[in-house]
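>>> Sharing a model prediction with you, sequence too.
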Amino acid sequence: MSYDDDANMEYIENRPFDEIDVGDHAELVRTLTAQDIDAFAVVSGDVNPSHVDQEFAQGDIFHRVIAHGMWGGALISNVLGTRLPGPGTIYLNQSLKFLKPVGVGDTVTVRVTVVGKDVEKKRLTLDCLCSIGEGEPVITGQAEVIAPDKKIRRPRVAMPDLVMHRKGATFDRLLAAAQEAPPLSTAIVHPCDKTSLEGAILTRDLDLVAPILVGPRARIEATAREAGFDLTGFEIIDTPHSHASAERAVELVRQGRARALMKGALHTDEIMSAAVSKTKGLRSERRMSHIYVMDVPTYPKPLLITDAAINIAPDLQTKADIVQNAIDLARAIGIETPKVAILSAVETITPRLQSTVEAGALCKMADRGQITGGLLDGPLAFDNAISMRAVASKGIISEVAGQADILVAPDLEAGNMIAKQLMYLAGAEAAGIVLGAQVPIMLTSRADDSRTRVASAAIAALFNQATRP
């Protein structure tokens, strides 16, 4: 008799010893994915490069990434514990012989067949076979179990969702793309602490930027000595204090010597005051705004959030510039047609809630060509913007809802809280820049580590490459 139960059944049920005959069998079919390999490596701790390192595996004996041998053994355990005999089974012994590797995309059929019964001890002996293709064996073996002596039928337990996320993978892809462009000439504004100076050195060593250090020479050199950094080859422009550093860095841009700014050990308002000066700043026809590029473990793609740092309570025209800046950045980092969700507390236009009215107006502006390059929808509540489940439950029909690339917050407070919650509650990594000036401004926090500064530099380099004449 065959017990090839559907793994998606609502209940899980066993086969007591007395109901099982020699020759009975059960099987399951599973196609190996890269995520299966990663999950098994995480749980077992087995990070043998044959399983997790594509470059290494290409030069290994099998010339491809292969599954851990015990992944197949775990599938045998699955059949024994859930199908034949099923719940209540006690594993006593298992022999396995590994005949051939299993690679990503291989479909494995796992079959256990009863070949012996010990009535006195309630034990079963089962032949175990894992095969691929037209029945080619990859694992063979034999199991000995104690079968349950009574019927068990239980609701199938809903297991938690497994989210596999390689920390930094999104930013690593951006870094690789940015390194294909020439280094971006960048004025590093007041790099007078270890973190900002290390960021300048690291981004130079990665061929992302060609840095010009702008700040008090004595303090920069003292910081380098204390940290053990070598400043050989760096251009240093000496300034007396942080305000002068910001003004001189902006002047370098106006002279064409720098194509970007990176904030060092000074307050945000100092560098932005110099940048927004009406006479000596870096204003353009568009309002400046800040965009976070976030790598969120529970979201399947990069997520841009704006504005969380510059515009406190933007009006409609400012929001239009905020949206356009974000679209331009999204396209520069490889999102061909960004999906833009204009956020509010609800998904319907409500005159008493100004953010919903402005969301509707922004969408109409996009229809009329006043905002270009992306798909806009709004107002959308946060859940409707990023969750297809929420979209389905509310019956929303939209090309943007549930799959947004860009979240446009109604004001700075909301944007800042969304970004910080994702960082501290969801483990998101964040990098960001200010756009709308004549050049991108890497507005990193003094608390940001060098990795964040590298990611911000990569984003700025990609934007510069995409927008340069």
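Thanks, I have it. Numbering: from 1, shown residues only.
>>> Every contact and neighbour count from this point should use C-alpha atoms.
Fine.
>>> can you map out the helices along the stretch 301-450 of the chain?
316-332, 354-367, 382-386, 388-394, 412-425, 450-467 (DSSP state H, counting those that start in this stretch).
>>> Which among these is found nearest to His267?
Ranking the helices of the stretch 301-450 of the chain by their distance to His267 (criterion: CA to CA) puts helix 450-467 first, at 16.0 Å.
>>> The closest one: which residues count as buried?
Buried residues in helix 450-467, counted by 16 or more other CA atoms under 10 Å: 450-465.
>>> Closest to His51 out of those residues?
Arg451 (26.8 Å).
>>> In contact with the closest one, which residues?
By CA atoms under 8 Å, 6 or more residues apart in numbering, the contact set of Arg451 is Gly199.
>>> Second structure follows, compare the two:
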Amino acid sequence: MIKTFEEVVKRAESLPPVTVAVAAAADDDVLKAVKDAKQHGIADFLLFGDREKILELAGKVGLDVSPSAIVDAPNEAEASRLAVAAVREGKADVVMKGMVQTADFLRAVLNKEAGLRTGKVLSHVATFEIPGYDRLIHVTDPALNVAPTLPEKAQIIENVLGYCHSLGNDNPKVAVLGAVEVVNPNMQPTLDAAALAQMNRRGQIKGGIVDGPFALDNAVSVEAAEHKKISSPVAGVADVLLVPDIEAGNILYKSLVYFAGAKIGALVLGASAPVVLTSRADSPEAKLYSIALAVLQAAAKKGA
């Protein structure tokens, strides 16, 4: 099982490189990540956006890019549309968000006629390497689904279980988070957690172990779980944290980055191809890790 981002990159290096279509690529940090990924030999790139600006910034960061790998686009929305089209047409394997508003980028990805929909719920996963932890922790969904319903949460779990499998974790443990670790009829997240756990036990959600509700401490700390006498194969050792809504997920995401100094990579799951969706404020390192995660996802889709 892959436990660090160094291992993620090494695994990506062992696979055939994929082609990544980058929407609105005219950004220093995006092009630094492109340069790093090319140096690791994990991906080739098609860059969409302002051709002159991309060439200018590529020279600034020391990226050697062929003009034939750049597709000129008049604005960010068109760059996103063209990048998604490249994936649909088989010219690229992965689409990546560059310096573009998330809403514009996702509008292209989610377009019913020209996007990458599959009929599944699309969900965001953020993977963290946290100082002091012996494994990667996956938080879903901190950026896409605002207030997922019970059926949507079930599909979000199915998405992330497949994602964990691509990282070598054949039996991931999913903790469904809430404010408390007991079922409270007045707290809908705890009711959803109990239902999802039962769906897993009955084989409606397959590919891992799902349990809850858990407060955060009981999900990631064996000591906290034992102190509260919680008996569960997930308690204290969760690989995946399913958050109840986007507010909780966003706060947890940013707390891990800014307070805990966690390394991060992030993708959108459930589309017909891997989608790299990072914050515009994320570092080149985070963008590189996201590209490497997408390479593993692309390989899993191809059966590599």
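It's in. Remember, predicted model here, so these are calculated numbers, not experimental data.
>>> circling back: how about the helices of the stretch 301-450 of the first structure, which one is nearest Leu213 of the first structure?
helix 450-467 (15.0 Å).
>>> Just want the angle from the closest one to helix 316-332.
Angle, helix 450-467 of the first structure to helix 316-332, by axes from the mean of the first three to the mean of the last three CA atoms, to 10 degrees: 90 degrees.
>>> average gap between helix 450-467 of the first structure and the second structure?
Superposing on the second structure places helix 450-467 of the first structure at an average distance of 1.2 Å from its equivalents, by mean CA distance after the TM-score superposition for the first structure.
>>> what stretch of the second structure does that helix fall on?
Matched against the second structure by TM-score structural alignment, helix 450-467 of the first structure falls on residues 284-301.
>>> Same question for stretch 300-320 of the first structure.
So stretch 300-320 of the first structure sits over residues 134-154 in the second structure, by TM-score structural alignment.
>>> show me what contacts the alignment partner in the first structure of Asp72 of the second structure?
The criterion is TM-score structural alignment: under it, Asp72 of the second structure has Asp238 as its aligned partner in the first structure. Taking CA under 8 Å, 6+ apart, we find Asp238 of the first structure in contact with 214-217.
>>> wait, isn't Thr109 of the first structure in contact with Gly72?
No. Counting by CA atoms under 8 Å, Thr109 of the first structure does not reach Gly72; the two are 9.8 Å apart.
>>> Which neighbours do the two have in common?
Cys130.
>>> what about those two, which has more around it?
Gly72 (26 against 23; other CA atoms under 10 Å).
>>> Just the element for the closest residue to Ser283 of the second structure other than its chain neighbours, please.
Closest residue to Ser283 of the second structure apart from its sequence neighbours, by CA to CA, 6 or more residues apart in numbering: Asp29 at 6.6 Å. Secondary structure assigned from DSSP states H and E places Asp29 of the second structure in helix 28-40.
>>> chain center to the very next helix or strand once past that helix: distance?
The helix or strand immediately downstream of helix 28-40 of the second structure is strand 43-49, counting by DSSP H and E. Relative to the centre of its chain, strand 43-49 of the second structure is centred 19 Å away, using CA atoms, centre = their mean, to the nearest Å.
>>> got a list of what the residue most central in space within the first structure touches?
In the first structure, the centroid-proximal residue (CA atoms, centre = their mean) is Asp295; its distance is 3.8 Å. By CA under 8 Å, 6+ apart, the contact set of Asp295 of the first structure is 168, 170-171, 301-303, 428-430.
>>> ok, and the residues you listed in the second structure?
With both residues aligned by TM-score structural alignment, their matches' CA atoms under 8 Å, the contacts of the contacts of Asp295 of the first structure that the second structure also has are 170-171, 301-303, 428-430.
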